[in-house]
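Enquirer: give me coordinates for this.
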Amino acid sequence: MHDIRDLIRKGLEAHGYDGLYCAGECGCDLSELFACGHIGEGCEPGYKVLREGSDEYYITGTKPEGAPAPDVDGAGLIAAERKRQIMEEGWTAEHDDAQTDYELSQAAAYYCIADDCHDSELVFPSTWNSVHMKRGGFPFPNLKDLIKAGALCAAEIDRLQRAKAKEAA
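Expert: The predicted structure is shown next:
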């Protein structure tokens, strides 16, 4: 079972944040989430900033000048989900390369189809176990499902590019 701090830490990291802050009260970096005891009450994602005239950092809600924007757009959410699929689920390039009957794009379609139009026999990859195809909740498709679909499309594109490069070699 995951500690809630680990889940929050992963989410913050995936979106480019350095920690949490509570305006006027405290801030904590990713290594010490909720050290203040707030347990997330009133906390917002924050950035690490060097304190003027010091070599110490603090967490603030103001993005430092020149810092990259957090990955909150669709492409960033998809990239973070794909990274999660690889790191946590083990869906590596080797696994994906074995999906030669377009199972990855079929799975992506499964996550995109509205529930009232859903016919799992038409889009569900026949070689996959349904346990891996948990949908995000009602209504379908929802944001979580669309992010998964995008990550599966990215995996299929990568697989096709590797196959093309292998053929050319």
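Enquirer: when you work out contacts or count neighbours from here on, use the C-alpha atoms and nothing else.
Expert: OK.
Enquirer: could you pull out the strands for this protein?
Expert: With strands called from DSSP state E, the chain shows them at 19-22, 26-29, 44-50, 57-60.
Enquirer: in CSV, list the ones you listed along with mean neighbour count.
Expert: Shown next, in CSV, are those (neighbours: other CA atoms under 10 Å):
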stretch, mean neighbour count
strand 19-22, 25
strand 26-29, 21
strand 44-50, 19
strand 57-60, 19
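Enquirer: which of these sits closest to residue 137?
Expert: strand 44-50 (25.3 Å; CA to CA).
Enquirer: quick one on the thing from earlier: select, out of the strands of the chain, the one closest to residue 108.
Expert: strand 44-50 (30.2 Å).
Enquirer: show me what that closest one is packed up against.
Expert: strand 19-22, strand 57-60 (3 or more CA pairs under 8 Å, 6 or more residues apart in numbering; DSSP states H and E).
Enquirer: compare with the first, here's sequence two:
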Amino acid sequence: MIPVAHASNNDVLQPPRGTTHDQVQPLPITRVRFSDNTPAVWSYWQPSDDERWAIATGAAVRLSIVGHTHPPLHIGVDEDHQADNLSVPSVEHVMQLVAKYRAIRSNSPMPEQEAYRAVLDAVCLLFARGTSPPTPAARDVLLERVRQISAEGWTPEHDDHHGKGEMAAAAGCYALFTDAYPNQGQCPAEWPWNADWWKPTNYRRDLEKAGALILAEIERLDRLTKRTEGA
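Expert: Predicted coordinates:
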């Protein structure tokens, strides 16, 4: 974690004698007094993305104090914090976190699907606006996108080769040829790829596939826009 400035700061602690700014950075603080007039010092710390993930998946926060004793202290959160700048994580970010989670849980009997669901709940809780985990529907669409990348190999680099709307067309097939327009499992003429890749299962599962493919197509368009603007 790194110290950060806060609107309430009213002083700065300088490095202790015998140290330099290269060794110890000045610390912005807020000097306060509690209701019984006891003085106290507040400082604010920002966890990294990796640390947020670790906390969300059960890791404890370790407090290291130089010396041989432990002063009275309290660790809390900033009640004035606003979540307006937070955003939903990208699939690439989720994949990185899933990989870390799987590495840590490599000796655990937790099934892979449960591991995916656990880390996706943690990621969405951390990055999405609000304080509740995602709905099962939202989680399962993102879970299917993660499965497409990890199990099928449909990485962003792979998806970039489908630049003619194929993924959107595939999503449309999974969304359309269900209970509304049943085709008895036959590959629709609108399906953009080889018939071997047409794998309908049931209505809800097909909608999960459709949602994940739409997500993949939107992300492909965003990557294309970013490359075009950077050219």
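Enquirer: would you pull the TM-score for this pair?
Expert: Once superposed, chain against chain, the TM-score is 0.56 (TM-score structural alignment, normalised by the length of structure 1); 107 aligned residues with a CA RMSD of 2.6 Å.
Enquirer: got the strands of structure 1 as JSON lines, with distance to residue 162 of structure 1 columns?
Expert: Listed next are the strands of structure 1 as JSON lines, based on distance: least, CA to CA, whole Å:
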{"stretch": "strand 19-22", "distance to residue 162 of structure 1": "37"}
{"stretch": "strand 26-29", "distance to residue 162 of structure 1": "38"}
{"stretch": "strand 44-50", "distance to residue 162 of structure 1": "37"}
{"stretch": "strand 57-60", "distance to residue 162 of structure 1": "42"}
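Enquirer: so which of these comes closest to residue 153 of structure 1?
Expert: strand 44-50 (29.0 Å).
Enquirer: against structure 2, where does the closest one fall?
Expert: Following TM-score structural alignment, strand 44-50 of structure 1 has no partner segment in structure 2.
Enquirer: can you give me the offset of that strand from its chain's centre?
Expert: Centroid displacement of strand 44-50 of structure 1 relative to its chain, using CA atoms, centre = their mean, to the nearest Å, is 20 Å.
Enquirer: counterpart of residue 154 of structure 2 in structure 1?
Expert: Checking TM-score structural alignment: residue 154 of structure 2 goes with residue 91.
Enquirer: so who does that match touch?
Expert: residue 85 (CA atoms under 8 Å, 6 or more residues apart in numbering).
Enquirer: for residue 146 of structure 1, see how far away it is.
Expert: Here residue 91 of structure 1 is placed at a distance of 18 Å from residue 146 of structure 1 (CA to CA, to the nearest Å).
Enquirer: again with residue 134 of structure 1
Expert: Relative to residue 146 of structure 1, and taking CA to CA, residue 134 of structure 1 is found at 13 Å.
Enquirer: ok, residue 11 of structure 1 next?
Expert: Relative to residue 146 of structure 1, and taking CA to CA, residue 11 of structure 1 is found at 17 Å.
Enquirer: neighbour-wise, which of these two wins?
Expert: residue 146 (23 against 14; other CA atoms under 10 Å).
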